[in-house]
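Peer 1: Whatever this is, show me its structure:
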Amino acid sequence: MTQQTSSPDVRRVDARHRYEILVDGERAGLTAYRDRDDRRVFFHTEVDDAYAGQGLAGILVERALEDVRASGLRFVPVCPYVAKFLKKHEEFADLADPVTPEVLQWLDAQLGR
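Peer 2: Predicted structure coming up:
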């Protein structure tokens, strides 16, 4: 397991539709999204095995949701991790919209599924 020596950095990478978390300059994980009108639809979160167990997914999602708030957007937690995070962090509940069949159909079309 890699031990982090500095605080992780989270950046939004619009060209790749995701937020990335970096540890010592190396990408340790990501949370992917697509924007639909004024909603950011999060659909996948992962942390590389080398960085597991360090709480990085929580840091990543928290900072991503802080960015959503700062950007004046709302979000839809399709990603199971983001949905689980939301249950423990009710301070973001005011920004969340429900996952609906319409959103899922739209997301599948966006992702070419």
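
Peer 1: use CA for all of it now, contacts and neighbours both
Peer 2: Fine.

Peer 1: how many neighbours does H44 have?
Peer 2: Neighbour count for H44, taken as other C-alpha atoms under 10 Å: 16.

Peer 1: let's see this one next to it:
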Amino acid sequence: MTESPADTGVSSDITSGEPLGQGPTRTREFEHLAEHGRFRMLVDGREVAVLDYRRLPDRWNIVHTFTDPAVRGFGVASDLVQYTLDAAREQGVHIVPTCPYVSWWVTDRHPEYRDLIAD
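Peer 2: Have a look, this model is predicted:
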């Protein structure tokens, strides 16, 4: 699924300064690889970030995020977490934010997603 920056926020590309997903050669895609318990973000077909989870009956235990060092500091991980949590909300799934980054992202930066945290 290709998302526009207006849909998910804008992050800058480290090499060109253009927002990710904009410009003549930039495509930004998010994929949910449910069979692997993974979400990933690709820019121009290149994987730049992943988020891994373990599927439980009514929740996802989010255990790990990774961002390519070349694009760290440009909001890539934040965009991927937001996309993942929007997908969880759409599917009616709660989350267990075991990953420290996701826990911080929800509790400290984006309280509007706190309702997704499983009891």
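
Peer 1: Touching, L56 of structure 1 and V47? I think so.
Peer 2: Yes. Between L56 of structure 1 and V47 there is a contact under C-alpha atoms under 8 Å: 7.2 Å.

Peer 1: joint contacts of these two?
Peer 2: G29 (C-alpha atoms under 8 Å, 6 or more residues apart in numbering).

Peer 1: And the contacts of the longest strand seen in structure 1?
Peer 2: For structure 1, the strand with the greatest residue count under DSSP state E is strand 26-36. With C-alpha under 8 Å, 6+ apart as the test, strand 26-36 of structure 1 has contacts from 17-22, 40-48, 50-51, 56-57, 60-61, 107, 110.

Peer 1: Recalculate using a threshold of 7 Å.
Peer 2: Contacts of strand 26-36 of structure 1 with the rest of the structure, by C-alpha atoms under 7 Å, 6 or more residues apart in numbering, involve 17-22, 40-48, 51.

Peer 1: For the residue most central in space within structure 1, which non-adjacent residue is closest in space?
Peer 2: Of all residues in structure 1, the one closest to the mean position by C-alpha atoms, centre = their mean is T31, 3.7 Å from it. Leaving aside its chain neighbours, T31 of structure 1 sits nearest to T45 (4.1 Å; criterion: C-alpha to C-alpha, 6 or more residues apart in numbering).

Peer 1: What subset of the contacts of strand 26-36 of structure 1 is buried?
Peer 2: 17-22, 40-47, 51 (16 or more other C-alpha atoms under 10 Å).

Peer 1: Max pairwise distance over those residues: which two?
Peer 2: Greatest spatial distance in those: R40 and Y51, 25.8 Å, computed using C-alpha to C-alpha.

Peer 1: Just give me the longest helix of structure 1.
Peer 2: Looking across structure 1 with DSSP state H, the single longest helix is helix 56-70.
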